[in-house]
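Engineer: Have a look; sequence and predicted model below, questions after that.
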Amino acid sequence: MAMQELLKADDITKALDAFKAADTFDHKKFFELVGLKAMSAENVKKVFKVLDVDASGFIEEEELKFVLKGFSKDGRDLTDKETKAFLTAADKDGDGKIGVDEFAAIVHE
């Protein structure tokens, strides 16, 4: 399933444009701009599945670095600093990866 089937293309573009510069990524603002925050838990889980590239049931640190590309091939890579901050914010159980429930929780924070 493509992200464009779940979210509006204009919202994706607007959200990616807001964080084009390195070290500007703010997950809360991004989720709001892209329209994820207003989505149902079921649809947030569908977005999670798109971002979980290796279908492991988790978004690992290496996948997280490329999370913006999961929304659009035009998205930039997160910096190491942004990746670590995002992982720290979302990884509530401290296992070094983000599960679907952790993802849903951080989206709706």
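Structural biologist: Thanks, I have the structure now. Numbering: from 1, shown residues only.
Engineer: From now on I want contacts and neighbour counts done on CA atoms only, so please keep to that.
Structural biologist: Fine.
Engineer: Centre-most residue in the chain?
Structural biologist: A centroid search over the chain (CA atoms, centre = their mean) returns residue 67, at 5.3 Å, as the residue closest to the centre.
Engineer: One more to weigh against that first structure:
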Amino acid sequence: MSITDLLSVEDIKKAVAAFAAAESFNHKKFFEMVGLKKKNKQDVEKVFHILDKDKSGFIEEDELKFILKGFTPDGRDLSDKETKALLAAGDKDGDGKIGAEEFSALVAES
């Protein structure tokens, strides 16, 4: 399964382009723009599993850095500051990684 099976290519391009500048990433706006907030929990979890590159059941900090590339190969790497902010927002149990439930909660935040 590909991310474009779940989300529109146009929405992905617009969302990634909106955060092309360094230090501009905002996960709430990104998830909304890419169309993820409108998806049901099952589809959000499918996206989680696509972003979980090492198939560990978690998105670790090193995978978060490349989250935009998980949506499109043209995406930039997040800065260390952006990566740490995203991890802090999503890691509710403090284990240093984001699980599927935490990812769903992160996407659902308004």
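Structural biologist: Great, that's in hand. Here the structure is a predicted model, which means the values were calculated and not measured.
Engineer: Superposing both, give me the TM-score.
Structural biologist: Once the chains are overlaid, their TM-score stands at 0.99 when taken by TM-score structural alignment, normalised by the length of the first structure; 109 aligned residues with a CA RMSD of 0.3 Å.
Engineer: ok, back up a step: can you tell me, leaving aside adjacent residues, what's nearest to the residue nearest to the centre of the first structure?
Structural biologist: residue 51 (6.5 Å; CA to CA, 6 or more residues apart in numbering).
Engineer: contacting residues around the one you found?
Structural biologist: By CA atoms under 8 Å, 6 or more residues apart in numbering, the contact set of residue 51 of the first structure is 59, 63, 67, 70.
Engineer: Mark which of those are part of strands, please.
Structural biologist: Of those, the ones assigned to strands by DSSP state E are residue 59.
Engineer: Could you single out the nearest of the contacts of residue 51 of the first structure to residue 92 of the first structure?
Structural biologist: Taking CA to CA as the measure, residue 92 of the first structure lies nearest residue 59 of the contacts of residue 51 of the first structure, at 13.1 Å.
Engineer: what's near enough to touch the closest one?
Structural biologist: Residue 59 of the first structure sits in contact with 51, 52, 53, 97, 98, 99, where contact means CA under 8 Å, 6+ apart.
Engineer: distance from the helix or strand harbouring residue 10 of the second structure to the first structure after superposition?
Structural biologist: Residue 10 of the second structure is part of helix 9-18, with elements assigned from DSSP states H and E. Here the mean offset of helix 9-18 of the second structure against the first structure after fitting is 0.3 Å, by mean CA distance after the TM-score superposition for the first structure.
Engineer: No further queries at this time; thank you.
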